Each structure stands twice: as C-alpha cells, then as structure tokens.
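Colleague: Could you look at this predicted model? Sequence included:
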Amino acid sequence: MDLLSLRYFRTVARHEHISRAAAELGVAQPSVSRTIIRLERELGVPLFDRQGRRIRLNRHGAAFLRRVERALAELDDARRELADAAGADQGGSVAVAAETLLPLAGLLSCFQNRHPGVTVRLHQSPIEEMRRQLRAREVDFCIASQPLTGPTVRSVELLREEVWLVVPLGHRLAGRERVRVAELAGEPVVSTRPGHWQRALLERLFAEAGLAPVITCEGDEPAATPDLISAGLGIGLLPDMSRRHPRHGAVAWVRLDAADCRRTLTLVWHRDAYLSAAARHFRDLAIEQLPLMAAPA
C-alpha cells in the first residue's frame, strides 16, 4: 500500500466514477482501475460495489476512506509545517470555501494587497460539501452562513445581520415597513437550491407559519437573486449586507415579522489542521475586515 494508491482511492471514492477520477488525477483510466483492484486485493475486501460500469462506495470503503483522509491530511499538514519552518513557503497558498463568492471580493482584494505572494484558491460549496472539504483538508477555511459545528472544527463568528424580504417595485407589499410571513402565502419566490442558507431560512420561516413556499426560480448563485426579483420573477430573502451595498435597482426592502430572521457568518477551520503562516494571515484579516465590510459606510 503506497501513498499514490491512497490518493487514487480517495479521488475515486469522492467521484464514485473511474473516468472522472482519472480526469481529475490526469492519468489514464486503466491505471486508476488497476490501482483500485490492487488495493482491494491487498486489503482483502472490496471497497466498492459494482453494478455494470457504475461503482458505489460500500461500508468497507466508507470506513477505509475516513482513515485515508485522516492519514493523507496529516501528511499534507506535515509538509506545510516543514515548508514554513524552512522558509521555503514564504508565499504559500490559502484555500477557502464559501456558499457565495461575491461578498468575499473586498476581503480578497485587501488580502492580496497585503500578501501579494500568496495564492488564494476559492471553492463555491454548499454546506455538506464544506464538511467534506474540511474533513479531507481540501480547504483551510469555510465561510459558512449555516451551522458548521462538531468536535473536529473550530469557528469564530464574523458577523450577524438581519435578513430582509425583497420585492419588486410596484409589488403590493413594496410600500410596507413590516409584513408577516403569513401574508406571503402563494407568492412566487426566488431562492437558492436546497443546501444554501437562504433556502434553509426560507423553509424554516414558512414552516413556522404553517406554509410551504412556492419556489418559481432557484439557482446556485445567491448574488443573482436581486436582479431576478427586480425582473418580476418573485419575492425573496436577502441579507442586510446587500441592502447596505446595493448594486441593483427596482426592488423594495421590507422587514419580516419573524423570529431570528438573521444570517450569521462564521469562519470555520479543522481543529487539528496545521495552519500555515499564509492561512493565519487570512484568518486574522477575515476577523478584522469582514465585520467592517458589512457595516454601513
């Protein structure tokens, strides 16, 4: 059993698809297949269930994957720590996952001005993908708008802000200061797909009012929501940060009479992961700057 076999296995386990794993690894598909078969023979158990050309990680594979991710993460941490100690990684890199990337533009601009030698890699990920990325040490940090807790993570709250109801100009609720969720029954709603914080908050608020939202438009980029609302496709929820830094017209902002209609933005990292000097600089700047960027000018 060698490190290359373990890295191949981890990639195949993530995709549950040999061809996609081979494409990511940049190697021929037969090489990946042979490596997995050899690994299974060495371990004495199948790691995948095979149905024709489809493969699925089985219970042996899932148990092995947890150990492999931990082992490879420790080795990657050791490499980064030694590079830091030797001064060979004076630039370095930082990997960050977030549900939406647009609000990070100001933070990233500030960070790269202060640390021009550091490479920043960004991932747009829903909350469950963030959990996996942290566990596999694929990212140094997650910037999460939903709870991302557990015994293996550390976190710090960056900001807490009100979430508003946004409606097109000319909508029957556009002139109101406050509305109840019950008044939104039957309204078409623009939202994100399940897994994003706006969708989770929307469904919770409606469920508490005994309603189900009528989703007429859903996507993976929350920053598109105000333009879609302005176009008359429906109403939606947006955080105070968007209201304070408007980039869109033709919408009205209305307060919702609902308990805990807020977003909490949290910086999360793996408790046992080694944080390079570059990663520590990013963490310190995020804690310093993100609350300021959300504040009114």
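Modeller: Cool, the structure landed.
Colleague: Only C-alpha atoms from now on, for both contacts and neighbour counts.
Modeller: Will do.
Colleague: Tell me which stretches of the stretch 151-297 of the chain form helices.
Modeller: In the stretch 151-297 of the chain, the segments counted as helices under DSSP state H, counting those that start in this stretch are 197-208, 225-230, 240-244, 277-294.
Colleague: Out of those helices, flag the one nearest residue 24.
Modeller: Of all the helices of the stretch 151-297 of the chain, helix 277-294 sits nearest to residue 24, with 25.0 Å by CA to CA.
Colleague: Residue 166: neighbour count?
Modeller: Per other CA atoms under 10 Å, the neighbour tally for residue 166 reads 26.
Colleague: List the residues that contact the nearest residue to it once chain neighbours are set aside.
Modeller: Leaving out its chain neighbours, the residue that sits closest to residue 166 by CA to CA, 6 or more residues apart in numbering is residue 253, at 4.8 Å. When contacts are counted by CA atoms under 8 Å, 6 or more residues apart in numbering, residue 253 touches 164, 165, 166, 167, 174, 243.
Colleague: And here is the other one:
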Amino acid sequence: MELDQLRYFLQVARRGNFTRAAEDLNISQPALSRSIQRLEEELGQPVFERKTRSVSLTDAGTLLQGRAQQVLSILEDTKAEITDDGESGRVRVGAIPTIAPYFLPEVLGRFSAAHPRATIIVQENTTDLLLKACTQGEIDLAIVALPIQAKYLELEELFEEELLLVLPLDHPLADKPKIRLCDVEPFPFVLLDEAHCLSDTIVSFCRQRSFQPVAVERTSQLTMVQELVSLSHGVSMIPEMARCRDQSDRRVYRSLCRPKPTRTIAVAWNPYRFQSRLLKAFRTHLHRDAARRNAPPPTPIIPKKPITS
C-alpha cells in the first residue's frame, strides 16, 4: 500500500467523485481509477460504492478513511518536526468568508514580512467545514466567530467587534440621532445564507430582545448584502471590519443604542497535531494584531494656548 494511494483515496472520499478528485490531484481519471482499483485488490474488498455520477464509502472505506488520515497526519507531523526551524515551512490558515477578505490581508502581509521564508496557504469556508478540516489536520488553524462547538479543538478569543446597522441613503432611520433595535423591527432584513454563522448571530441577538427579523432575501456573499441594502431591498447588520473596507457612498452605517450587537472572533487549532515553531509564531502574531484592534484610540493632544501677559 503506497502513500499516494491513500492520498488519492482520501481525495475521492472528500469529493465523492472521481472526475473532480482527479482534477484536484492533477492526474488523469484513468490513472486515479487504476490506483483505487489496486488498493481494493490489496484489501480484498471495495472501498467505494460506485453510482452513476458519484461514489460513497463502503464500511471498509469508512474504516480506511479514518486510518489513512491518521497515517498521513503522523507522517506530516514527523516531517514538520524534523525540519522545524521556526522560519521556513507552511501554515495552513482557514477563515470564514465574513472574516477572510477583511482581516487576513494585513495580518498575512505583516507576518510574511517578518517570516519571508514561510508559505501561508489560505482556505475560505463555512465554520462547520473549517472545524472539520482543522480536526482532521487539513488546516493548521481556523479563524472563526463564536459560539462554536469544537470537541477536540483548542480555542482562544482574539477580539470582539461591533455589528453595524447598514441602511440605504434615503432610509427613514438614516438621519435619526439614536437608533434602537425596536426602531428597526418594522423593516425587512437582507441576510447571508443560513450556512453562514453571521446570520445566526444577528437573529440570536434580535430574538434575545423579543424581535424576530424577517429576511426577505438571502445571499452567499457579504458584498451582495451591502449592494442589496443600497438598492433598498432591506436593512442588515455588517461587521465593523467589513464596514472599514467599504468605500461606497450609496449606504450609511449606524451604531445601535446599547446593548450593541457584537461578535467575538477566535482562533481554533488541533492540540493533538504537532505545533511547529512557525505555527506558534503565527498564533502569537494573531494575538498581537488582536491587541492592536482592542487598544483604545490614542487621546488627541490639544496644544495649550500661549499665555499672554
């Protein structure tokens, strides 16, 4: 049994399809099929149940999947530990879509400047898939929003950020001095798909205050939420980091009166995997960046007026 066979097998299991797995692995489909066939011949039974356009794991395949992941994880950790110099190597970072494009670019830029020999690989996905990838060792850490259920992962909070109410320019609340949640109740909401935890955070905040937001439209991208709000399809709540990146003058952002809606950003990793010095340095870097965000703004220095006699 060869290591490549195990890697090929795991990729087919992930994709549920030989064609897509072959594309991911950059090999031909016949070569992939032959590799899996030789694996099944060695085991004496099939690992996949073939269907018209997909495959699913047999009982033997399910057992092999767990063992193959363990074998490859041990080998990867062993290689990483032997070659660990604290400067070179790779860090595989996962982040949810409402964090990745707004938080990671500056973080990765500063880290790459301090560790030019390091390779950073970024994966953007929903919370559940990132936590699964982190547990299985497919990524080294995941940057997510709390709360989450992570049975075998370590969690550290990074920072808390406000969720801002976003309104079209001509909205009746746009010029209101103070906006309370009850003021928003009559208006429809534009939210992300249910797969995104931000929608759960918004709905949970409203429900705790006896208000059920009515979502008239859902989309998969935060930028589309912002555009639909600009077109007066509804209102929404947007993380402060996304608002800071928004250069459009077609919508306005307002803070709600206390208690303000917020979300807590955290980093998760698998403590049972080898923690390289480079990975630890990246986690330290994340905390430094978080501390920078949590620091209060500097007090402006007001020059004293000269004393005249």
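Modeller: Happy to help now that I have it. Note that the coordinates shown come from a computational prediction; the quantities given were computed from them, not determined experimentally.
Colleague: Mind checking the TM-score on these two?
Modeller: Overlay of the two chains. TM-score (TM-score structural alignment, normalised by the length of the first structure): 0.86; 291 aligned residues with a CA RMSD of 2.7 Å.
Colleague: ok, back up a step: so which two of the contacts of residue 253 of the first structure are the farthest from each other?
Modeller: Spatial extent of the contacts of residue 253 of the first structure (CA to CA) is set by the pair 174 and 243 at 14.7 Å.
Colleague: picking up where we left off before, most tightly packed of the helices of the stretch 151-297 of the first structure?
Modeller: Using mean count of other CA atoms under 10 Å, the stretch among those with the largest mean neighbour count is helix 225-230, at a mean of 22.
Colleague: on that earlier part again, now the contacts of residue 253 of the first structure in CSV, with distance to residue 233 of the first structure?
Modeller: CSV is the format used below for these (distance: CA to CA, whole Å):
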residue, distance to residue 233 of the first structure
164, 17
165, 14
166, 12
167, 10
174, 15
243, 19
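Colleague: about what we covered before: tell me which of the helices of the stretch 151-297 of the first structure lies nearest to residue 141 of the first structure.
Modeller: helix 277-294 (8.2 Å).
Colleague: I'd like to check what contacts that closest one. Which residues are they?
Modeller: 84, 91-94, 106-107, 111, 118, 140, 156, 158-159, 240-241, 244, 267.
Colleague: picking up where we left off before, and the residue nearest to residue 166 of the first structure, how far is that from residue 238 of the first structure?
Modeller: Distance of residue 253 of the first structure to residue 238 of the first structure, given as CA to CA, to the nearest Å: 9 Å.
Colleague: what residues are shared contacts of these two?
Modeller: Common neighbours of residue 253 of the first structure and residue 238 (criterion: CA under 8 Å, 6+ apart): 164, 165, 166.
Colleague: Give me the subset of the residues you listed lying in strands.
Modeller: Among these, the ones falling in strands (DSSP state E) are 164, 165, 166.
Colleague: how far does stretch 85-103 of the first structure stretch from start to finish?
Modeller: Terminal residues of stretch 85-103 of the first structure lie 33 Å apart, using CA to CA.
Colleague: for stretch 78-92 of the second structure, that is, sorry about that
Modeller: Stretch 78-92 of the second structure has an end-to-end distance of 17 Å (CA to CA).
Colleague: And for stretch 203-212 of the first structure?
Modeller: 7 Å.
Colleague: again, but for stretch 192-203 of the second structure
Modeller: 11 Å.
Colleague: Stretch 126-143 of the first structure now?
Modeller: Distance across stretch 126-143 of the first structure, first residue to last, is 11 Å (CA to CA).
Colleague: what's the offset of it from the middle of its chain?
Modeller: What separates the centre of stretch 126-143 of the first structure from the centre of its chain is 7 Å, taken as CA atoms, centre = their mean, to the nearest Å.
Colleague: and that stretch, which stretch of the second structure?
Modeller: Using TM-score structural alignment, stretch 126-143 of the first structure corresponds to residues 126-143 of the second structure.
Colleague: Give me the buried positions along the matching stretch.
Modeller: 126-128, 130-131, 133-143 (16 or more other CA atoms under 10 Å).
Colleague: Just the ones of those in helices?
Modeller: 127, 128, 130, 131, 133, 134, 135 (DSSP state H).
Colleague: what would those look like in JSON lines with distance to residue 220 of the second structure?
Modeller: Putting these into JSON lines (distance: CA to CA, whole Å) gives the following:
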{"residue": "127", "distance to residue 220 of the second structure": "14"}
{"residue": "128", "distance to residue 220 of the second structure": "15"}
{"residue": "130", "distance to residue 220 of the second structure": "17"}
{"residue": "131", "distance to residue 220 of the second structure": "19"}
{"residue": "133", "distance to residue 220 of the second structure": "21"}
{"residue": "134", "distance to residue 220 of the second structure": "23"}
{"residue": "135", "distance to residue 220 of the second structure": "25"}
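Colleague: from those residues, which is closest to residue 188 of the second structure?
Modeller: residue 127 (25.9 Å).
Colleague: is it true that that closest one touches residue 146?
Modeller: No: at 9.7 Å, residue 127 of the second structure does not count as touching residue 146 under the criterion of CA atoms under 8 Å.
Colleague: from the chain's centre, how far out does the longest helix that the first structure contains sit?
Modeller: When the first structure is parsed with DSSP H, its longest helix is helix 59-86. Taking CA atoms, centre = their mean, one finds helix 59-86 of the first structure lying 21 Å from the centre of the chain it belongs to.
Colleague: again with stretch 272-286 of the second structure
Modeller: Its chain's C-alpha centre and that of stretch 272-286 of the second structure lie 18 Å apart, by CA atoms, centre = their mean.
Colleague: and what of stretch 226-243 of the second structure?
Modeller: Centre-to-centre, stretch 226-243 of the second structure and its host chain are 20 Å apart (CA atoms, centre = their mean).
Colleague: gap between the residue most central in space within the first structure and residue 7 of the first structure?
Modeller: Nearest residue to the geometric centre of the first structure (CA atoms, centre = their mean): residue 125, 3.3 Å. Distance of residue 125 of the first structure to residue 7 of the first structure, computed by CA to CA: 22 Å.
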